[in-house]
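> Sequence and predicted structure below; questions after.
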Amino acid sequence: AEGVVFSASKLAEAFNLSLMIIGVSLVAFGTSLPEIAFEIKAIRMGHKTMILGNIMGSIVINAALVLGLVGIISPFAITDFSPYLIGAAFTLIACLFFIKFVRSERKVTEIEALFLFGIYIFFIFAELYFR
């Protein structure tokens, strides 16, 4: 973890990018690779319900447990929420569309999956453009 934090900060510095941009793109993608590999393996083995359980569990752990532990170790204040508005908006959009897709036919089709993927790509562009 220390190497990732160090490398990410050096990369941001070298390319004159904010740590937020590096965090929401490269670091987030890198830390999601085990999740992606797990989801691919689970779908190939026919464990579809495990996929949703893992995704929901991961979101709750990152949003509640990780943030809670960080706050216990070193309390922090968020004095300006504006840098997080794009991420919060896209998180809400992705969750709403995911719920809509799953509730509509109880599945996510290839087109819907591409749409969700597109939301992520658009999110990265929005983060880069509005910074």
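Structure's in. What do you need?
> CA atoms for contacts and neighbours, from now on please.
Fine.
> most centrally placed residue in the protein?
Closest to where the C-alpha atoms of the chain average out (CA atoms, centre = their mean) is A28, at 6.0 Å.
> And here is the other one:
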Amino acid sequence: MNIDYMIFAFLLIILILSGALTTRSISKISLYLKLGHFAAGFIIMAIATSVPELVISITSAIEKIPELSLGTVLGSNVVNLSLVIGTATLIAGEINFKSNKIKKELTYPFFIALLPIILASDGILSRIDGIILIIIFITYFTLVFKRSDFEEEEDVVSKKQFIKNLIFFSLGLMALLISAKYLVDYTSIIASDIGIPVFLIGIILISFGTSLPELTFETISLLHGYKILAVGDLMGSTLSNSTLILGTVSIINPISIPDYSEFQIVSIFFIILISIFSLYLRSKSGLTRLRALLMIIIYIIFLLLTGFNMN
């Protein structure tokens, strides 16, 4: 038992250190590629941290249970827009941008993530729906890649520094994903030992576990003052989940919705969180610690309602 707690603490330290390494490395990589922090967070880090969801979803499609991917993706998006960004803001401080143009640019793309909910309103995400989602993913990510960043960078990164930071980023990302996976495993062991109900273990681990890389990356990004990097990762992860992952899975195997009531609960909370987060981001005071606390409370309510619905 004591060994489990020691391993858990060790994995947590690895998670934090790897998060710091990836954050610092990606900042230099974005400068060399002239991507800027927003595009780097949106494209590179967001896709990288979506690997757990992608692996789970493709596996579920191949195993003929594609509906699992829909729950995983929507659940992860709810966690990202509540627990992840809320916790990161509580730890690192508020997220606020002075420019109204930046505020608009950072909020409206989140609503693209609602498209799977609209497409699945007939009870299924078909292969045609999947193709639509993939086209939207490619189109929007291409636009982000081509555009200049909101914040101009004056530093110059040499090719040698770029290669070094690319290696550090790769190592940090591997450590981040591996430590997150095993941290979930040991959390399950500890949770079982202290008697947490099985349904709570499942909901908490699936949603929180696959979002650990985002939580670590966004918290450390905010601690280093990289607000756009953190929001770029949040936006990119949300859009990747809703378009790339669900699009790929529905093309492999169309996703039917076996229990529409559970789908409605997740969808309603997702819509509420996107609306609230966008409203906060566009306000003068931005996302404060008090508002971040409200996002976390919404996540707790989501857990309770989902748990009651399963009983």
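Yep, it's here. Here the structure is a predicted model, which is why all the values come from computation and not from measurement.
> care to give me the TM-score?
Both chains were compared after superposition, and using TM-score structural alignment, normalised by the length of structure 1 their TM-score is 0.79; 120 aligned residues with a CA RMSD of 2.5 Å.
> The residue nearest to the centre of structure 1 corresponds to which position in structure 2?
Under the alignment by TM-score structural alignment, A28 of structure 1 pairs with S207 in structure 2.
> now the strands: where do they sit in the stretch 1-150 of structure 2?
Shown for the stretch 1-150 of structure 2, the strands assigned by DSSP state E, counting those that start in this stretch span residues 124-125.
> Where do the helices of it begin and end?
2-32, 36-39, 46-49, 51-62, 67-79, 85-92, 100-107, 115-119, 127-146 (DSSP state H, counting those that start in this stretch).
> Structure 1 now?
Along structure 1, the segments classed as helices by DSSP state H run 2-14, 19-22, 28-44, 48-60, 67-73, 85-105, 110-129.
> Return the most buried member of those.
The highest mean neighbour count among the helices of structure 1 belongs to helix 19-22 (a mean of 16), with neighbours defined as mean count of other CA atoms under 10 Å.
> which residues touch it?
Residues lying outside helix 19-22 of structure 1 but in contact with it, judged by CA atoms under 8 Å, 6 or more residues apart in numbering, are 8-9, 11-12, 127-128.
> Over to stretch 52-68 of structure 2?
Contacts with stretch 52-68 of structure 2, where a contact means CA under 8 Å, 6+ apart, come from 69-70, 72-73, 177, 210, 241, 245-246, 248-250, 252-258.
> Now do the buried residues in it.
By neighbour count with 16 or more other CA atoms under 10 Å, stretch 52-68 of structure 2 contains the buried residues 52-54, 56-61, 65-68.
> what do you get for stretch 128-143 of structure 2?
Along stretch 128-143 of structure 2, the positions that meet the burial threshold by neighbour count (16+ other CA under 10 Å) are 129-134, 136-137, 141.
> Read off where that stretch ends up in structure 1.
Mapping stretch 128-143 of structure 2 onto structure 1 (TM-score structural alignment) gives no aligned residues.
> what does stretch 295-305 of structure 2 give?
Using TM-score structural alignment, the match for stretch 295-305 of structure 2 in structure 1 runs over residues 116-126.
> what does stretch 261-279 of structure 2 give?
The alignment of stretch 261-279 of structure 2 onto structure 1 (TM-score structural alignment) covers residues 82-100.
> Equivalent analysis for stretch 14-26 of structure 2, please.
Aligned by TM-score structural alignment, stretch 14-26 of structure 2 corresponds to no residues of structure 1.
> from the middle of its chain, how far away would that stretch be?
Here the centre of stretch 14-26 of structure 2 is set off from its chain's centre by 16 Å, with CA atoms, centre = their mean, to the nearest Å.
> coming back round to it: which of the helices of the stretch 1-150 of structure 2 sits most buried?
helix 36-39 (a mean of 27).
> Where does that helix end up in structure 1?
Helix 36-39 of structure 2 maps onto no residues of structure 1, going by TM-score structural alignment.
> same check, this time on stretch 67-86 of structure 2
Correspondence between stretch 67-86 of structure 2 and structure 1 is not established for any residue, with TM-score structural alignment as the criterion.
> what residues does stretch 80-93 of structure 1 touch?
119-120, 123, 126-127.
> Need the max-distance pair from these.
Set against one another by CA to CA, the contacts of stretch 80-93 of structure 1 have their most distant pair in I119 and E127, with a gap of 12.1 Å.
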